[in-house]
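K.L.:
Have a look; sequence and predicted model below, questions after that.
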Amino acid sequence: MNDIYQSLDPVAFSLGPVSVRWYGLAYVLGFALAAFILYRVAKRWKVRITSDDVITIMLCVMVGIIVCARLGYCLFYGDGYYLAHPLDILAFSQGGMSFHGGLVGALLGGVVAWKFTGIPFLTLADLGAIAAPLGLFFGRCANFVNGELWGAPTDLPWGVVFGGAAGTMPRHPSQLYEALLEGLVIFCVLYALSRKMPPRPRGTFLGGFLAMYGLFRFLLEFVRQPDAQLGYLWGGWLTMGQVLSVPLIVAGIALVVYAVRAKLPQEGAPEPPEEEDAPAAAGPGGGVSS
C-alpha cells in the first residue's frame, strides 16, 4: 500500500521579502465570507443592519478572536512556558491559536459590537454562529497545509505521512475531519435552519453551534494527537480539547432550551430618530431672520 505524503508549501506566494501564508489567507477569507453571510441572513430575517454595522461588528470580532485565541493557547496549552516567557505571547509568527480562546474573544467582541450598533447581543451571536463555521473550515484546511495538529497513527488507506515531528508513520488527517464536521456540516445545518421564516428565536443558532462544535470536537479528539507538551490528561485518552469542549455542549443545550422557552424574536438595530424640521425664526417684518 502506497503512503500518502503531505508535501504542500505553507507559503501561498511571496512578494519580495514578504511571504503570504495559506494560514493568513484562511483568516482573511473566513472573515470576508462571514461578513457576507451575516449581512445576507440579516436581510432575509428582515432585521435592520447597515453596512457600517457590519464593518463595526467584524472589526470588534476580529480583534477579539485574534487576541483571545492567542491568549487562550498560551493559557490552556502553554504548560507554564508563557508564564516564564511572557514576551513570547506576542510571538504570533511562532504559531499557537486556540479555538476555545477565540470563541471567548468572538463573544466579547459581540458584546462590544452590541454596545456600538444597538443590535441585541443574541441576534449578533446567532448571525455569527451561522457564519463562523466557514472560517473554521478554511482554518482547518490551512492546518493541514501547514502539517500541524495532525492525527494519531493509523493503518487506514487514507492515512497521511506528515514528516517532521510527526515522523514517517501514516496518521489520521484529523485537520480534514475537523474541516468537514466543524466547518461544512455545522454551516449546512445552521444555514438551512436560518432559511425558515419567521426566524427561530434568539439564541437558537448560537446554542446549536456550541453543542455541535463541542460534540464533534470531543469525538475527533480520539483520533487527534494531543499536544506534545500536555499529552493525555487522564486515562490515556482524555485531552485538553475534550475538557474544554464539554462545557460547550452543556452551554449549547441550555441555550437552545432557553431560546425555545423565551421565544425572543430576532431584532436588528433600532430605527434612527426622525429629524424634526426646525421652526423658522421670523423677523420684525414677518420674513426669515438671517
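P.N.:
Received it, and whenever you're ready, just let me know what you need. Numbers count the residues shown, from 1 in each chain.

K.L.:
from here on, contacts and neighbour counts on C-alpha atoms
P.N.:
Fine.

K.L.:
For burial, what's the neighbour tally of residue 237?
P.N.:
Per other C-alpha atoms under 10 Å, the neighbour tally for residue 237 reads 13.

K.L.:
got the contact list for it?
P.N.:
residue 222 (C-alpha atoms under 8 Å, 6 or more residues apart in numbering).

K.L.:
Strands of the stretch 101-250 of the chain, residue ranges please.
P.N.:
Counting by DSSP state E, counting those that start in this stretch, the stretch 101-250 of the chain has strands at residues 160-161.

K.L.:
hold the first one in mind and look at this next one:
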Amino acid sequence: MWLDALYHSLNPIAFQLGPVVVRWYGLAYFFGFICAAYVIYRTARRWGTDLSVDDVTTVIVSIAFGVIIGARLFYVIFYGDGYYLANPIKILATNEGGMSFHGGLVGAVVGGALACRRLHFSIPTMCDLAACGAPLGLFFGRCANFVNGELWGKPTDLPWGVMFSDAGGGSVYRHPSQLYEAILEGLVIFAVLFVLSRKRPARPQGTFIGTFLMLYGVFRFAIEFVRLPDEQLGYLLGTNWLTMGQCLSVPVFLAGVAVLVVAHRLNRPQEGFLDVAEGDGQFVRNE
C-alpha cells in the first residue's frame, strides 16, 4: 500500500518555532485563500472588470472571516449532536477540529456580499469570481485532512488503501476519501470552471457559482458512500448509507441547478463596479 507509506511519513505539524506550532491544516487555509485571491484577480482582469489588488484583498479578508465563522457554526449546529449545548465553551475550541464546508459556503457568500456592498461591486459577478478560486481552497483543505488522518473512508482492499492511525478497528486499510474529495471537489471543479472562464465575453452572471454548487453537490454526495459518517451522528433515518453530508449536499446541488436555470433565462453580462449616487443625485462610476 504505497499511499499508506506516504501517510505514515507525514507529520501534521509543518514546523515549530519555540512555543508556536504551525500545522498543515492552518497553512492549507492560508494558501487556499492566497490562491483564490490570485484566481479572482486574474479572472477579473480577463473579464474586463476594474478590481485592484487592494479590492481583492478586502474581499478575501471578508470571505475568510465568513468561511471560518460559518464553517464552525454549521458544524456546531448540524454535527454537534448536543455536545456543544452541554459544553458551550467548546464552541470556540477550533483547534480541536470541527468545520463544515456547507457552513463555510454560506459564510463566504455573506462575507463576500458585505465586502461588495462596501466596494459597490456587483455581488453576482463576485460570486462567480469566488467560485472560480474556491476549488483550490478545497483542494488544500482536503489534503490537510489527509495529513491529519481525519475524515477517513470505509475499509478497502484497493492498492491505495491507508491504515489511519486513529481510525480504530484494528489493522484495516481504508479509502483515502480525503484525497478523493481533493481531486473531485478541488482539481476537477477548478479545471471545469477555468475552461469556462476563458471564454470572451464572459459567460452570464450565475454560470460559475451555479456550476460550482451543482458539481460540488454531486461529488460530495457520491464520495459519502465510501466515507465513514461522523461518529457522533452515524447514519441517518435508520439507513446504513445516508449521512449528514449527503443531506446537506442535496440543497447545494438543487441551488446550483436553480442558479444555472435563472442565469440562462436572464442572460445578464458580468459587470464590475456599479454606478453609485452622489449627494446631488448624480451617478458616477465608483473606482
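P.N.:
Cool, got the structure. Note that the structure is a prediction, hence the values are computed from the model and not measured.

K.L.:
Looking at the second structure, name the residue matched to residue 255 of the first structure.
P.N.:
When the second structure is aligned by TM-score structural alignment, residue 255 of the first structure is paired with residue 259.

K.L.:
Could you identify the helix or strand that succeeds the one helix or strand that match maps to?
P.N.:
For residue 259 of the second structure, the host element (DSSP states H and E) is helix 244-266. Per DSSP H and E, the first helix or strand lying C-terminal to helix 244-266 of the second structure is strand 275-277.

K.L.:
who's in contact with that following strand?
P.N.:
With contact meaning C-alpha under 8 Å, 6+ apart, strand 275-277 of the second structure is reached by 120, 283, 284, 285, 286.

K.L.:
can you put these in CSV and add neighbour count, distance to residue 79 of the second structure and secondary structure?
P.N.:
Supplementary listing: the contacts of strand 275-277 of the second structure in CSV, determined by neighbours: other C-alpha atoms under 10 Å; distance: C-alpha to C-alpha, whole Å; DSSP: H, G, I helix; E, B strand; the rest coil:
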residue, neighbour count, distance to residue 79 of the second structure, secondary structure
120, 18, 36, coil
283, 12, 48, strand
284, 11, 47, strand
285, 10, 45, strand
286, 14, 43, coil
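
K.L.:
among the residues you listed, which two are most distant?
P.N.:
Pairwise distances across those (C-alpha to C-alpha) peak at 12.4 Å, for the pair 120 and 283.

K.L.:
show me where the first structure has helices.
P.N.:
Taking DSSP state H as the test, the helices found in the first structure are 22-44, 51-76, 81-84, 99-117, 121-146, 174-178, 186-194, 204-220, 240-262.

K.L.:
who wins for proximity to residue 165 of the first structure among those helices?
P.N.:
Closest approach to residue 165 of the first structure among the helices of the first structure is made by helix 121-146 (12.3 Å; C-alpha to C-alpha).

K.L.:
so the closest one aligns onto which residues of the second structure?
P.N.:
Taken onto the second structure by TM-score structural alignment, helix 121-146 of the first structure occupies residues 123-148 there.

K.L.:
now swap in stretch 41-51 of the first structure and tell me
P.N.:
Aligned using TM-score structural alignment, stretch 41-51 of the first structure spans residues 43-53 in the second structure.

K.L.:
Name the residues of the matching stretch that are buried.
P.N.:
43, 44, 47, 49, 50, 51 (16 or more other C-alpha atoms under 10 Å).

K.L.:
From what I see, the last one and residue 42 are in contact.
P.N.:
It stands for residue 51 of the second structure. No. The pair residue 51 of the second structure / residue 42 is not scored as a contact, 9.5 Å apart, by C-alpha atoms under 8 Å.
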